[in-house]
Structures are given as C-alpha cells and as structure tokens.
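[1] dropping the sequence and predicted coords here.
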Amino acid sequence: MDADTARERILAAVRAIPRGRVAGYGEVARRAGLPGRARLVARILSSNDDPALPWHRVLRSDGRIAMPAGSAGWREQGRRLRAEGVEVSAGRVRMPAQAPDEGLDALLWGPGPGA
C-alpha cells in the first residue's frame, strides 16, 4: 500500500469514530487495515492540518493523552473530549473494554444485528 492510500485510510478511520467515543492509535491502525502501525497513525495525526478532523478522539491504548501533560495540545484535547461528554481525569480516559475478537466497529457501534 502506498503512503497516500495509508494516510487516507487512517484519516477515514479517525473520522469514523463517533462523537463522544474514543479509540487507541493501534485500534485506528487496525481499522484502517494497517495492524501494528500505531506509530504511523500518530505521525499522520501530528501533521494534520484539517480542523474538522476529530483527532482528539484518538488516545494511547491505556487511555492517556499522548501529548506532554500540561501542554497546550494536552489541554485542548482534554477540552474537546469533555465538550463531547467524555470523562477525562488527569489526562486519562477510561477506554472501552474489548474482547479479543472484537474490533473498532463492535466497540463503537455495539453488537451487530442478532447478537
């Protein structure tokens, strides 16, 4: 997969995270079809210039904001998450539980029909 395709897939996965929900960098990478590429997700988000991209919904796998504590970006991400109703405490969000065979779709939208 070329770099532009990977970038577009990652950005599409970030845009698909519903308001008031969060996902880890690794989960975004898996959702984009790029398992194991969490650092690529972080790199792409760090160079984002689209103000409409909901970058603030992406966190470390343990729920922590990845920016240095107290930095302007750290404060902005916490502010945006709180504005969407996400509980943020000391720069950390409780991440949704994930069963080993569930992906981002199941986490974000719940069980499928007939589940």
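    Looks like it arrived, so ask away.
[2] can we go C-alpha only for contacts and neighbour counts from here?
    Noted.
[3] got the residue ranges for the strands in the protein?
    23-24, 58-59 (DSSP state E).
[4] pasting the second one now:
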Amino acid sequence: MDEEFTEAVLSIVETIPPGCVATYGLIAERIGRGGARQVGRVMSIHGQAVPWWRVVRANGTLPVHLMIDAQQYWRDEQTPVRNGRVIVKEALAPDF
C-alpha cells in the first residue's frame, strides 16, 4: 500500500460526519484507484487514527472483532441501524 493511497483513504474517512457512513468500495471509487479490499487493508493498519466505525461493508457490517465496539459508536452518533447493521441507504454520507 503506498503512502499516497493511505493518506487519501484516511483523509476521506475524517470527512464522514457523525451518524453517517461510507463503504470501503465507495471510498476506493472516490479515490479513483484500488478497491474495497485495499481500503480495508488501510483501515486495518491505520484505522484507529480516524473514525473507523463510519466505514462499513456494503451490507452495513464490519469485521466481527469490530462489531461490538462499533455498536456503541453508532448508538452514540444515532447512526441508523437495524438488526445490528447500519442501514447504508439511510446513513450514507452526503458526498457519497
């Protein structure tokens, strides 16, 4: 993963407002290269520095080991959630 791509991912994640989300794939699309897996890799290594709970899979979930902590953030930020998953259509950040 190159530094420019990493910085682009982290910069985008920092702009996602509370209560909103973006998907790994949409972030890659916005950057114009890479894909969901590459964004996921950046988030797995550097995501603790940004609001990682605002970046979800297309189905509104996160990796299992992150789901419990994410639930509290989503509740605190009033992110639309149903059955433990973010309702991506309702929570999608405005610029996505």
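    That came in fine, so what should we check first? Note that the structure is a prediction, hence the values are computed from the model and not measured.
[5] so what does R37 of the second structure match up with in the first structure?
    Taking TM-score structural alignment, R37 of the second structure has R39 as its aligned residue in the first structure.
[6] residues in contact with its match?
    Taking C-alpha atoms under 8 Å, 6 or more residues apart in numbering, we find R39 of the first structure in contact with Y25.
[7] again, 6 Å this time
    Taking C-alpha atoms under 6 Å, 6 or more residues apart in numbering, we find R39 of the first structure in contact with no residue.
[8] how near is it to M67 of the first structure?
    Counting by C-alpha to C-alpha, to the nearest Å, the gap from R39 of the first structure to M67 of the first structure is 14 Å.
[9] before we move on, what about E84 of the first structure?
    19 Å.
[10] and if you look at T5 of the first structure?
    26 Å.
[11] follow-up on the earlier one: winner for burial among the strands of the first structure?
    Of all these, strand 58-59 carries the top mean neighbour count, a mean of 24, counting by mean count of other C-alpha atoms under 10 Å.
[12] Provide the aligned range in the second structure for it.
    Counting by TM-score structural alignment, strand 58-59 of the first structure corresponds to 55-56 in the second structure.
[13] likewise for stretch 78-96 of the first structure?
    So stretch 78-96 of the first structure sits over residues 71-89 in the second structure, by TM-score structural alignment.
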